[in-house]
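In: need the 3D shape of this:
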Amino acid sequence: MFTIEQLSAFVETVETGSFSAAARKLGKVQSAISQHIMTLEIDTNQQLFDRSGRYPQLTKAGKRLLPQAKAVIAQHRRLSQQLKSLDESEPQTLTLALDEGVPYGELAQHLSAFSTAWPNIELEFLNASSHDIIQLIQHRRADIGLVVSEITYPDLVEFETIGSIEFDLMVSTNHPLAKTELTHLDMLKLHRQVVIGARDRSPSLYNLQHSPDVWFADNYYMIAELIKGGFGWGIVPKHIMQDALMAKQVCSLPANFQQLDWLANIDIIQHLGTGNAASQELRRQLRLMMQSSRG
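Out: Model prediction:
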């Protein structure tokens, strides 16, 4: 019967591209990796790699096995983390990382309920972009994250969708785009775009670059100030711009640009297997917060 070690050797060989690289990644000698895979091939009665070239290539059987092997490894990690948590004492601290694009104006009352249930827990709050929060969770710098949803998350990051927010394409009322008849999306490329995130960051659902002229900021409130100042157009959470809309400092672009408006999910994210009773209660309060924000 196959073992986790065999499956790990198989998956790492695929992901790193060679037996030697997999050995380095797993901290083993190359012969051990080769032996694990050979044994796995015997146990499955299938050749998993074509070894005729310089680097091993997956066979059809190997390609079929790969997603199943990854699923078993992920489940094993989850089980290991949960078993480990059974031996841990009551947590003393929890770190909550929040994307400021998420509406959390009613957070205080829900924190009050959490504090009543867990009076001895020390809470730490971090503000960051969703991209950075995912990294914080992945590296266990934060326990729980509240983020704008991504299509995929790293293997050891689990998520739960608890709400949504509306994004809208906005400009200053003094910006040329606000005073021009807009007939096609390419007209946006003639004007600067302000984008959430760092200049060297990989594109995400909420920071796609449409214009060749781009300014970057790491938080939506800076984006809002740049838009109000007339420095460019941007796609931002509508609730952040509500006061500026009421004051007629900014406006939404016309209806023929609505394909750039979108409704984004809000996710709670957490590292696999790190949950405990306190974090479950905090997650419950965050769910209630999002429910109340929807009215």
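
In: contacts, neighbours, all on C-alpha from now
Out: Will do.

In: for residue 235, pull up the helix or strand it's in.
Out: strand 234-237 (DSSP states H and E).

In: what about that strand, distance to the chain center?
Out: 18 Å (C-alpha atoms, centre = their mean, to the nearest Å).

In: after the longest strand anywhere in the chain, which helix or strand is next? Please name it.
Out: The longest strand of the chain (DSSP state E) is strand 157-172. Using DSSP H and E, the helix or strand that directly follows strand 157-172 along the chain is strand 193-196.

In: quick revisit: quick one: list the elements packing against the longest strand of the chain.
Out: helix 130-138, helix 220-228, strand 234-237, strand 250-252, strand 262-271, helix 277-293 (3 or more C-alpha pairs under 8 Å, 6 or more residues apart in numbering; DSSP states H and E).

In: circling back: what's in contact with the strand holding residue 235?
Out: 101, 165-171, 193-195, 206, 220, 223-224, 227, 260-261 (C-alpha atoms under 8 Å, 6 or more residues apart in numbering).

In: buried members of those residues into ChimeraX, please.
Out: Buried subset of the contacts of strand 234-237, written as a ChimeraX selection, criterion 16 or more other C-alpha atoms under 10 Å:
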select :101,165,167,168,169,170,171,193,194,195,206,220,223,224,227,261
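
In: one more, so I can put them side by side:
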Amino acid sequence: MDTQALAAFVEVAESGSFSRAGETLHLSQPAISKRIAVLEEQLDKSLFDRVGRSITLTDAGRTLLPYARRVLHDVEDGRRALSHLSDQVSGRLSIGTSHHIGLHRLPPVLREFTRLYPSVDLDIHFMDSEVACQSVLAGKLEIGIVTLPTQSLPSLEMRLIWPDPLTVVVAPEHPLAKKKHVALTELADHPAVLPDEATYTHRIVKAALQKHGVEPRIRLATNYLETLKMLVNIGLGWSVLPRSMLDSTICAVNVTDLSMQRDLGVVWHERRTLSGGARALLKQLQD
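Out: You can find the predicted model right below:
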């Protein structure tokens, strides 16, 4: 049974779309369809019900899915284990990271890594930290360089790399911008633009505010910190951003009794073999 066909099957099953599976695997939709057709012919079973644009697994597809995942994980673990037999660090290294970390933390790390290990093919995927963690657990990515989960996840190893202090920010023209100290109740009187509620950063901010009985009046939420910075700058509301993003376009506000920090770091699956490239990058991040 062709592992490429199994990979196509798993991706279609998880995304619910032949076209999205093709985008993920860097293949055309006809190429994905052909691989599925070959697999169905080999098994003499239909794996998907296709009704209009809707795609659902058949009983045979649901039965095959966990076995297909296991086969792909075992093949990948074997590839990584074999890479340890060579002194040369090479092969593909799949990484998931957030846009913020990719812009502000990773460039010098990856520049040095590619200089030291030119034979490693970096396969970098930009996504929310929460999605990256789940992709590592599912075996789609080898490591994630992310905002670390606020609570431990089963089978996910985590290592802190960069403490990332957070601060309340406003536009330079905001009524709170010139005040030396701002009470939480006064802050809550103004509208906020915050990270999306599904993000770890939102949970950190919400927990810090709820500790003092404050419920923010959220005008807008988005996953992208650079977008939040722009929204703050144009006066749409206050927000909470990493101190590292402070510049002349926004002002930090000293809010009484409010201290927040998120942790940025690396995650990997505790039961999967890491490739030579992944181990080298982990060591570089720690150093």
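
In: and the helix ranked longest in the second structure, which residues are buried?
Out: In the second structure, assigned by DSSP state H, the helix with the most residues is helix 59-83. Judged by neighbour count using 16+ other C-alpha under 10 Å, the buried positions of helix 59-83 of the second structure are 61, 64-65, 68-69, 72-73, 76-77, 79-81, 83.

In: mean deviation of the following helix or strand past that helix from the first structure?
Out: The helix or strand immediately downstream of helix 59-83 of the second structure is strand 91-97, counting by DSSP H and E. Aligned to the first structure and superposed, strand 91-97 of the second structure gives a mean residue distance of 1.9 Å (mean C-alpha distance after the TM-score superposition for the first structure).

In: just the angle between strand 91-97 of the second structure and helix 129-137, please?
Out: Strand 91-97 of the second structure and helix 129-137 are oriented at 150 degrees to each other (axes from the mean of the first three to the mean of the last three C-alpha atoms, to 10 degrees).

In: what does strand 91-97 of the second structure rub up against?
Out: 83, 119-129, 132, 141-146, 275, 277-278.

In: tell me the first helix or strand C-terminal of that strand.
Out: Next along from strand 91-97 of the second structure, by DSSP H and E: helix 99-104.

In: identify the residue spatially nearest to residue 35 of the second structure, adjacent ones excluded.
Out: residue 5 (4.9 Å; C-alpha to C-alpha, 6 or more residues apart in numbering).

In: quick check: the gap between the one you found and residue 75 of the second structure.
Out: Separation of residue 5 of the second structure from residue 75 of the second structure (C-alpha to C-alpha, to the nearest Å): 14 Å.

In: translate residue 163 of the second structure into the numbering of the first structure.
Out: Correspondence of residue 163 of the second structure to the first structure, assessed by TM-score structural alignment: residue 164.

In: surely its match touches residue 268?
Out: No: judged on C-alpha atoms under 8 Å, residue 164 of the first structure makes no contact with residue 268 at a distance of 11.6 Å.

In: how big's the offset between the longest strand of the first structure and the second structure?
Out: Counting by mean C-alpha distance after the TM-score superposition for the first structure, strand 157-172 of the first structure comes out at 1.1 Å.

In: need the residues that contact that strand.
Out: For strand 157-172 of the first structure, the external contacting residues (C-alpha under 8 Å, 6+ apart) are 102, 134, 137-138, 149, 177-178, 227-230, 232-239, 249-253, 260-272, 287, 290-291.

In: having no further points to raise, I will conclude here.
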